[in-house]
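Enquirer: Dropping the sequence and predicted coords here.
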Amino acid sequence: MLRVNGEAVDAGLIEEAFTRIKAEAEILSEISCCERDEEFRQRAEEEVIDGILLAQEAEKRVPEPPADEVRSAFEATLRQWREHGASWDLLDAERESLRAETISQLRMEAFTEGLWRDLPEAGEPELRRWHAENAARFRQPPAAKVLHLVRFPESVDPWEDYSAMLDLRRQALAGEDFAELAKAHTQKRGGDIELGWIEHERVFNPFEVMLFSLEEGEVGPVFHYEQALHLVKAVEVRPAVVQPFEEVRDVVREEVERGRKVGVLRELAAKLRATAQIER
């Protein structure tokens, strides 16, 4: 059992933080990160400890809010739970814990507002520097307008299906109209051959890896993906671009300000840890 200054930590909080941290890492890498579970769990535990230390400090520094403010916030909490399907019986059973959580949240809001009140406004040089250092955040992926021919292997000898697709590709490379070939030979339901504009969002997806290796107007190799043989042509290609600072200035400002606020909380949590009793 983990305790912070004598307060028992709900294991569910750590599990929720672990799930979120791992999911974020897997979205960025597009691969499962099971081998990093121990690292993610440690980060989750440290994050929860910091949150509890800050909540305890808020309780010390900020008096309980006025009754009318608590009542208004508590009623809003109940409405939110109801909107998410909670029954009145459940809300009645959890009434005291929800009210305590509401008071704690109001205290934390007042506490953080006080900590952030004197933060200086971010200047233009800092904003531009952050934009340059985080250019990947504002990268618009490359895109391609695609024609598509798909066939589903059905012969006893798979080579027959593959060689048939190779022959269609040779015809396209020899100058045959790819759109006409696709219309005549695709097995896609409805005969649709146009995929429209596709953005390269899944970096390691086999289909997109192949597609975005093509030059504009190029017909790709025959490849197998999701139980089918595919042949595509990149009719048009748009390269990746980074949104200029002027277009995302407001977003950058929000991110810089959020980073400053998080920095203040982390710095305070680190100081609180120096005198905290953390029992594992």
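Expert: Great, that's in hand.

Enquirer: Please count neighbours and contacts with C-alpha atoms only from this point.
Expert: Noted.

Enquirer: measure residue 192 to residue 181 for me?
Expert: From residue 192 across to residue 181, the span is 12 Å (C-alpha to C-alpha, to the nearest Å).

Enquirer: Would you mind listing the outside residues contacting the longest strand belonging to the chain?
Expert: Ranked by residue count, the top strand of the chain under DSSP state E comes out as strand 228-238. Strand 228-238 is contacted from outside by 142-153, 162, 165, 169, 178, 211, 214-224, using C-alpha atoms under 8 Å, 6 or more residues apart in numbering.

Enquirer: Of the residues you listed, which qualify as buried by neighbour count?
Expert: Buried members of those, scored by 16 or more other C-alpha atoms under 10 Å, are 143-153, 162, 165, 169, 178, 211, 214, 216, 218-224.

Enquirer: Just the ones of the residues you listed in strands?
Expert: Using DSSP E, the buried ones among the contacts of strand 228-238 in strands are 143-151, 223-224.

Enquirer: Mind putting these into a markdown table with distance to residue 255?
Expert: Formatted as a markdown table, these follow (distance: C-alpha to C-alpha, whole Å):
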| residue | distance to residue 255 |
| --- | --- |
| 143 | 27 |
| 144 | 31 |
| 145 | 33 |
| 146 | 36 |
| 147 | 39 |
| 148 | 40 |
| 149 | 44 |
| 150 | 44 |
| 151 | 47 |
| 223 | 42 |
| 224 | 42 |
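
Enquirer: for these, which one is nearest residue 243?
Expert: Lowest distance from residue 243 to those (C-alpha to C-alpha) belongs to residue 143, with 15.0 Å.

Enquirer: Spit out the contact partners of the closest one.
Expert: Per C-alpha under 8 Å, 6+ apart, neighbours of residue 143: 197-200, 212, 237-240.

Enquirer: Presented hereafter is structure B, for comparison with structure A:
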Amino acid sequence: MLQSIRDKSKGWLAYIIVGFISIPFLFWGIQQYLGVGGELVAAKVNDTEISLRDFQRSLQQQQQQMRSMLGGKVPAEMLQGSAIQQSVVSNMIREELLRQYSAGKGLRISDNQLLSEIKGQESFQEEGVFNKQKYERLLEQQRLTKSGFEYQVRTSMQLNQFQDALVSSVFIPSSSQKDFLGLKGQKRKIDYVIFDKEQFRSSASPGAEEIEKYYQENQQNYVTKEQVKISYIVLDEAELASQVSVDDNALQTFYEQEKDLYRVPEARKVSHILIKASQEDGADELAVAESRAKEIHTKIMAGADFFETAKETSEDKLSAEQGGDLGFISPGDMDPAFEKALFSLSVDSISEPVKTPQGYHILKLIEVRPAKVKSFDEAKPEVEQEFRQREAEQVLIEKSELLVTLSYENSDSLAPVSDALGIEVKTSGWISRDQGEGIAADQRVRQAAFLPEVLQQKRNSDVIETDDGKQIVLRLAEHQPSKPKPLAEVKDLIVQQLVDNFMRDKVKALGEAKLELLRQGTDLKSIAAQIGADLKSPGFVAREDERVPAEIRDRIFTLSGLKKGESVPAGVVMSDGNYALVSLTEVKIPEINLDDKNSQNLVNSIKGSYQQREFEAVYQALESRSDIKIYNENLQQ
């Protein structure tokens, strides 16, 4: 529901409404949901309290976002420990401090600005127009009050104003620009050799005792997936539509009331000749195309057969084969200039050349099919479909409200919801965090099934809305915790790991020994010959040079102390377990021209780090002079 607002927000504060962002110091959840009313407090910022409810909702959102980003494979301690709690509450404090600062600086969002922002969100619109009922229904599904939601949108807009003011004040000194461009464009000349770990495979032979020891020490890596079965209710608009009872009298009445829906506009059958001309063409090319179209038009008006001429000259090859036939065209089907010319013609008449983005068209009107309203019998299938849809939408609104209210008020059971809505409670098969069938194929359903309030507190979930319009509430039916797999089941995997560890250790030891020889003056080419490996000499390497493995590129740009006529050696442990010896022999510094367009593009790319630094300075100053208290005992609730 809030995605479109998230998409419209800007920069560092883009995720102020919901979710998680890549810059670590900004994560905020929804505040002011359902009001405070004497609740426990998570933190206090000057005179403003952050309720425990707001904190718990923000915590759940970050947990859900982490699961989504990591495919559900997140260790439980990452999601439940004090570290994530402190991260969430700290960032909520940041938001509140920034809000107070923005307000103190006179940054204000008027009611009209707020209203315009909310009305502009596609999530709250029907056919491009703000729909108040949809707005209220979506907020209710998320258990948000209008005042709370509008407060948060206003805060987001206010902080965007603060961001804009801060960004405009950032200045990057020319010396810093030159330093950055010099480092960015620097190239380094290297030679390297890779030691292959596979040379040690035949020497690896893990024994039973080693296998058992590794298994006992690493059981957490060899466990079954935590699984659940869920009970759930699905409110499906399509199913509601199929259950709507209809009769001819009701359909006839609906048809008479909504005749405009079944109006068929005038359609005109047309053939054309196209001489292509793109908007990217120059004036000379456009003039040639126009001249060619006028020449063909003159030829036709002098008596040439239109259809044969279309076959011979039209550059729309598909229609040319049919004498230029485009079939029937209704208003809105084609370019406005094309339609204006077409709908001004009489049958068998021919237009002057008409310019559109595709080129120049010569049109011949073949037939006119007048506008009409379909009869009831002609429109009956459409009438029934639309009637069912309208009725289902009304029922859906009523049942959606009941679904939200009853599932929340009776959070320990789905039975009251089932009884009130007349919808069967179903039970899923086993679901893991990253895999499920049926409704559990939807990631949002799986995420909800493993939320603490569902899994641990045994409560009903919030309403989950799927892409196809279904509304789902679920609760835990069965839980199968993760447990270690038997050694016999994972023995082969452990052997593979032990062999790989052995090879990695051996090749690293060999590489480090040869690195010492390199430091003592032994030639890298000689070392390569000793181990039967190829010496690689790529020459000068840039930071993004894909000829060289990324680990080696990263390492060589950290090396320093190169003297003329000498080299700087280094060892690199590769991600695949191999080992590389590298010799840096030369550094090439680029010439810097700050007026160059590419240079300016690169400079602009570092503005974000300066803006972040400026932000941190402002925030630290705010924090140092503010009265902040975190109620850690309440965070454990």
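Expert: Sure, I can see it. Note that the coordinates shown come from a computational prediction; the quantities given were computed from them, not determined experimentally.

Enquirer: about what we covered before: let's have the contacts of residue 143 of structure 1 in JSON lines, adding distance to residue 131 of structure 1 and neighbour count.
Expert: Converted to JSON lines, those look like this (distance: C-alpha to C-alpha, whole Å; neighbours: other C-alpha atoms under 10 Å):
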{"residue": "197", "distance to residue 131 of structure 1": "28", "neighbour count": "16"}
{"residue": "198", "distance to residue 131 of structure 1": "26", "neighbour count": "16"}
{"residue": "199", "distance to residue 131 of structure 1": "23", "neighbour count": "17"}
{"residue": "200", "distance to residue 131 of structure 1": "22", "neighbour count": "19"}
{"residue": "212", "distance to residue 131 of structure 1": "26", "neighbour count": "20"}
{"residue": "237", "distance to residue 131 of structure 1": "26", "neighbour count": "19"}
{"residue": "238", "distance to residue 131 of structure 1": "22", "neighbour count": "13"}
{"residue": "239", "distance to residue 131 of structure 1": "20", "neighbour count": "10"}
{"residue": "240", "distance to residue 131 of structure 1": "17", "neighbour count": "13"}
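
Enquirer: which of these are also in contact in structure 2?
Expert: Counting by both residues aligned by TM-score structural alignment, their matches' C-alpha atoms under 8 Å, the members of those that carry over to structure 2 are 198-200, 237-240.

Enquirer: ok, and what's touching the helix or strand hosting residue 46 of structure 1?
Expert: According to DSSP states H and E, residue 46 of structure 1 maps onto helix 37-61. By C-alpha under 8 Å, 6+ apart, the residues outside helix 37-61 of structure 1 that reach it are 4, 13-15, 17-18, 21-22, 104, 107-108, 111, 265-266, 268-270, 272-273.

Enquirer: Return the list of helices and strands in contact with the helix or strand following that helix.
Expert: Sequence order places helix 67-83 as the next helix or strand after helix 37-61 of structure 1, per DSSP H and E. Applying 3 or more C-alpha pairs under 8 Å, 6 or more residues apart in numbering; DSSP states H and E, one finds that helix 67-83 of structure 1 makes contact with helix 88-93, helix 95-116.

Enquirer: Where in structure 2 does helix 67-83 of structure 1 fall?
Expert: On structure 2, no counterpart of helix 67-83 of structure 1 exists by TM-score structural alignment.

Enquirer: May I see the buried residues of that helix?
Expert: Going by neighbour count (16+ other C-alpha under 10 Å), the buried part of helix 67-83 of structure 1 is 70, 73-74, 77-78.

Enquirer: of those, closest to residue 122 of structure 1?
Expert: Ranked by distance to residue 122 of structure 1 (C-alpha to C-alpha), these are led by residue 73 at 31.8 Å.

Enquirer: quick one: contacts for that closest one?
Expert: Residue 73 of structure 1 neighbours (C-alpha under 8 Å, 6+ apart): residue 102.

Enquirer: Pull up the gap between it and residue 101 of structure 1, please.
Expert: 10 Å.

Enquirer: What of residue 194 of structure 1?
Expert: In this view, residue 194 of structure 1 and residue 101 of structure 1 are 53 Å apart by C-alpha to C-alpha.

Enquirer: average gap between the longest strand of structure 1 and structure 2?
Expert: Compared with structure 2 after fitting, strand 228-238 of structure 1 has a mean deviation of 1.6 Å; criterion: mean C-alpha distance after the TM-score superposition for structure 1.

Enquirer: residues of that strand that come out buried?
Expert: Of the residues in strand 228-238 of structure 1, 229-237 count as buried by neighbour count, 16+ other C-alpha under 10 Å.

Enquirer: Ignoring the adjacent residues along the chain, who's closest to residue 135 of structure 1?
Expert: Closest residue to residue 135 of structure 1 apart from its sequence neighbours, by C-alpha to C-alpha, 6 or more residues apart in numbering: residue 242 at 6.6 Å.
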